[in-house]
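In: pasted the sequence and its predicted model underneath.
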Amino acid sequence: MKNIYKNIISIVILGIVIFVFREPISSTFFALQNKYFPCSRPITYSIGSFDDRFKLSKDKFLSIINKAEGSWENPMNKELFTYSEDGVLKINLVYDKRQEA
């Protein structure tokens, strides 16, 4: 009976430790996964800032990005990038003095 209580207490303590340190555990897990299994999950991207002065629609811009994806993915024969509204990688289309020239 004492062993059952010890096991239950151990599991509860382990659960609390994992809950409290979930962010560092998660980031360490993903860092190790990226180190030892690179490209195992596609990188999600989204459009960050988008300047209309380029005279380009968002749909056209996404199709250009999709074509650029192919340049990376076709040689690897693997899905490396995928579009998501809340993607980790933000692609910004910024208009500045270099485009005015």
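Out: Cool, got the structure.
In: when you work out contacts or count neighbours from here on, use the C-alpha atoms and nothing else.
Out: Fine.
In: quick one: Tyr36 from Phe29, how far?
Out: 11 Å (CA to CA, to the nearest Å).
In: just the strands from the chain, written as ranges.
Out: Along the chain, counting by DSSP state E, strands occupy 43-50, 81-83, 89-93.
In: which elements pack onto the first one?
Out: Taking 3 or more CA pairs under 8 Å, 6 or more residues apart in numbering; DSSP states H and E as contact, the helices and strands that strand 43-50 lies on are strand 81-83, strand 89-93.
In: structure B:
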Amino acid sequence: MPVSYSGDLRSRVITEDVAKEGSQRQLAERFKVSLSFVRNLLRRYRQNGQIEAKRRGGYQQPAIQIEIEFSRQEINYFISYFYGYLEGYFQSKRLLIQHFA
């Protein structure tokens, strides 16, 4: 699993960029990181002053949680309704359904 770059490395990249110690490409080569990392880091730093790594992964709770409860009577109704639907479907296809008790 990939690991985020340290806060020290991030702050050194930003410090050198602020001091105009080279282009973004040169900074990437100097610190042996990708150009996209430097660009994204500097963009986030300019937008909101953040240098910490973004949070990664983990479980996110659904925005809406729905709980459905059915009574035994409702469940039996759904089962008999579905069974009746299947019985009619198979009869229309001239297939035989054997009743189990």
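Out: Yep, that arrived. None of these values were measured; they are calculated from a predicted model.
In: after superposition, what's the TM-score here?
Out: Once superposed, chain against chain, the TM-score is 0.24 (TM-score structural alignment, normalised by the length of the first structure); 32 aligned residues with a CA RMSD of 3.0 Å.
In: coming back round to it: any idea which of the helices and strands packed on strand 43-50 of the first structure is most buried?
Out: Most buried of these by mean neighbour count (mean count of other CA atoms under 10 Å) is strand 81-83; its value is a mean of 17.
In: quick one, what contacts Asn92 of the first structure?
Out: Ile47, Gly48, Ser49, Phe50 (CA atoms under 8 Å, 6 or more residues apart in numbering).
In: by contact count, what packs against the longest helix seen in the second structure?
Out: As assigned by DSSP state H, the longest helix anywhere in the second structure is helix 72-92. In terms of contacts (3+ CA pairs under 8 Å, 6+ apart), helix 72-92 of the second structure is not packed against any helix or strand.
In: and the helices in the first structure?
Out: With DSSP H as the criterion, the first structure has helices spanning 2-20, 22-36, 58-76, 97-100.
In: roughly how far is the last one from the heart of the chain?
Out: For helix 97-100 of the first structure, the distance from its own C-alpha centre to the chain's C-alpha centre is 31 Å (CA atoms, centre = their mean, to the nearest Å).
In: quick check: buried residues in it?
Out: By 16 or more other CA atoms under 10 Å, helix 97-100 of the first structure has no buried positions at all.
In: stretch 26-43 of the second structure too?
Out: Applying a neighbour-count criterion of 16+ other CA under 10 Å, the buried positions in stretch 26-43 of the second structure are Leu27, Ala28, Val38, Leu41, Leu42.
In: cool, thanks, talk later.
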